[in-house]
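Peer 1: Just need the structure, nothing else, for what follows:
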Amino acid sequence: MSDDLRHMAHALRLGRRGMGQCWPNPAVGCVIVKEGRVVGRGWTAPGGRPHAEPQALAMAGEAARGATAYVTLEPCAHTGKTPPCTEALRKAGIARVVAPLADSDPRVSGKGFAYLRSHGIEVTTGILAAEAARDHAGFFLKVERGRPWVTLKLANSFDGRIATATGESQWITGPEARRAVHGLRAAHDAVMVGAGTARADDPALTVRGWGQVRQPVRVVASRLIDVPLMSRLASTARDEPVWMIHGREAAAMTRKAWASCGARLLPCDVSGGRLDPEALLSVLGGQGLTRVFCEGGGQLAASLLAADMVDELVGFTAGLALGAEGRPGVGAMGVDRLSEAPRFVLEETTRVGEDVMHRWIRPRV
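Peer 2: Model prediction:
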């Protein structure tokens, strides 16, 4: 592996530490190398600031002069709440910047590279571009299409059931799989469920067992907000954010009651008697979310899949069978032919405790 590939892979690993922690900004990593030695490194801080580059430059100090900066996305060239990273790189005396690809944000796209080159800084692009594009896919979707990346998670029995006929579901999978789910929650900006899951499971939807992390926004998609006020979500809405995505016909008293608990109420268009999935994700994208982790239930999963709004599937399969009377993980989709069913490409299969985790990605077109 060449030095450029090795250092960019290092920067990408650092950037992933910010996933779920820095929205609405991208999770960027930066490594500064001088004479073959890493002298500074950083990644986007929780809340999105400071950016990766100034953190790495602060660590490098004077050693940054004449060094190479490996950054996982084109450095920003506009002034927001902080000065541009391109300016920070120039002032620090960086001689070369290696970045895999351009930022699709029109405030930055191409301008960062142009600024660096105009000030005599060598720019190299294309290093591990596919890997970087995958890491930043949620940010790019928000910028280009106004919606976040959607990961749909299902924990099933071997025969594809999420509960028995009586609704018992805790626990189909083992403790190692449940811990892995908390890690996946931490890597997303929000955790989303439908009203049925919120009623049946009374979930907390928080990250537990992974140390101090920025908790994901807890999103409930419920046309009529038919979720009990005597629930863990309602009682903790002032501690960690709860967003209720609802239809405009939801009762005013219900909206007022949830708002008084501290929840944020976000109206959404309805189609066919249900929240429109495309409109739902547009609402979330408009609030700055880049990565959403959907944990069901079956009807919400079905609507997202049918609308081709799921980008990644994560399944945890346990070695037990519940039979046809068990509850399926995905509701009715009206699929009559195999050609109509959404297909995904297998990315990974891993043993997690006594269960199997498998990840699937929507085919790239």
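
Peer 1: going forward, measure contacts and count neighbours with C-alpha atoms only.
Peer 2: Fine.

Peer 1: part of a helix, is residue 308?
Peer 2: No - counting by DSSP: H, G, I helix; E, B strand; the rest coil, residue 308 is not part of a helix but coil.

Peer 1: Would you agree it is in contact with residue 343?
Peer 2: No - between residue 308 and residue 343 there is no contact under CA atoms under 8 Å: 9.9 Å.

Peer 1: Second chain to compare with the first, below:
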Amino acid sequence: MMLPMCVMPRCIRISGKPGILKNLSRVFQKNMTNNTPEVMMWPALQAAQRQRGQTGKNPNVGAALWRHGRLVDVVATGDGGRPHAESQLNILPGDVLAVTLEPCAHEGETPACARLVADARPSKVYVGCLDPDPRTSGHGLEIMKEAGISVQAGICEHKARHVMAGFLTRMIHQRPHVRLKLAMTRDGRSALADGRSQWITGFEARQHGHLLRAEADAIMVGAATFIQDQPTLTCRLGLSGRDPEIFVLSGREEISSLPKNVQILGTSGGQQDLSQILRQLAQEGIGNLLVESGGRLAASLLQAELVDELYCYQSDLLLGANARSALGALKDQELLLPKGMIVKERRQLGQDQLTRYVVER
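Peer 2: Here you go, the predicted model:
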């Protein structure tokens, strides 16, 4: 679903980043009486998507403000989690607010957003999904309802949960939302027998992979992959400040030296407790984790049911049985996808094909 061009704002305003999305259509000048809650929510979802991986421990909330049927402002949580989206809006009585996550009800470094909205007296507030934080869950809605505001939750909830998956997974499951990225040939190989792999996929697929990096708080790779490939793991899309943290999962291999921006996870020389490692990352505020690994770590994560999304980039190359497999052995595997996993999307990226799998829980 795309936002109709007649209601798209000139830009999404993110604190410290004026004009993030430029050259969009003019805001429709006439009153629009047929705007549905879903249409009103859509620019807020776009803003939240734009800030995925940029807001630290706080959720990447998007908010859209409508006045007399016209979209007047679109904002998102600022880098590092401040300021909150709702606090950036000049809400007037009678306005309609669409926000991807229930406004917070607790006060900390900043006032509670639910109280700010209640004091501003918009006529309606549309909410994408409830905040799982027990300090807010349901309380934010009650504060606004008690102020006489019409509040409706669950608007575009599935999409809202997708764009804020890092925060929601960390709060609900105490681990990051894990995206696993695999690049392979048509026969399922990731490299020649000697480890050479540049390039398995083409330019368009690699650019899409950089977009995943831009949306990640951190990237995790296995020690063998790090030693063999010496990957830079940066986002090469020309987006300032989009390089995620890098973690290397310790293994049997000895890592002689590490760049300053790379950290080691786990204990050396033994089997890793992946669930514990992910909990550790969540405690450090990592919500969106991209895993770019070899076949062994990829299989271990799938086997442990710790993968939320799998991005499989497949080229037309054929390397044969002597080449390295993109995915290690899965124990007790049947002729089925891993538990709960479905194919969500297939698309062409230049000469390559992307298949995106998601786990529905």
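
Peer 1: all helices of the stretch 201-350 of the first structure, in order?
Peer 2: 232-235, 252-261, 277-286, 298-306 (DSSP state H, counting those that start in this stretch).

Peer 1: Would you tell me which helix is longest in the second structure?
Peer 2: When the second structure is parsed with DSSP state H, its longest helix is helix 37-50.

Peer 1: Mean per-residue distance, that helix versus the first structure.
Peer 2: Its matched residues in the first structure lie on average 1.0 Å from helix 37-50 of the second structure after superposition (mean CA distance after the TM-score superposition for the first structure).

Peer 1: which residues are contacting that helix?
Peer 2: For helix 37-50 of the second structure, the external contacting residues (CA atoms under 8 Å, 6 or more residues apart in numbering) are 2-4, 8, 12, 60-64, 66, 74-77, 98-100, 126, 128, 155-156, 159-160, 163-164.

Peer 1: What range does it cover in the first structure?
Peer 2: Aligned using TM-score structural alignment, helix 37-50 of the second structure spans residues 4-17 in the first structure.

Peer 1: swap in stretch 290-298 of the second structure?
Peer 2: With TM-score structural alignment as the criterion, stretch 290-298 of the second structure aligns to 293-301.

Peer 1: buried residues in the matching stretch?
Peer 2: Applying a neighbour-count criterion of 16 or more other CA atoms under 10 Å, the buried positions in stretch 293-301 of the first structure are 293, 294, 295, 296, 297, 298, 299, 300, 301.

Peer 1: Farthest-apart pair in the residues you listed, please.
Peer 2: 293 and 299 (15.5 Å; CA to CA).

Peer 1: follow-up on the earlier one: if you look at the contacts of helix 37-50 of the second structure, which of them are in strands?
Peer 2: Using DSSP state E, the subset of the contacts of helix 37-50 of the second structure located in strands is 62, 63, 64, 66, 74, 75, 76, 98, 99, 100, 126, 128.

Peer 1: Going along the chain, name the strands of the stretch 51-200 of the first structure.
Peer 2: 68-71, 96-99, 122-125, 149-156, 161-163, 190-194 (DSSP state E, counting those that start in this stretch).

Peer 1: mean deviation of the second one from the second structure?
Peer 2: The reference is to strand 96-99 of the first structure. So strand 96-99 of the first structure averages 1.0 Å relative to the second structure (mean CA distance after the TM-score superposition for the first structure).
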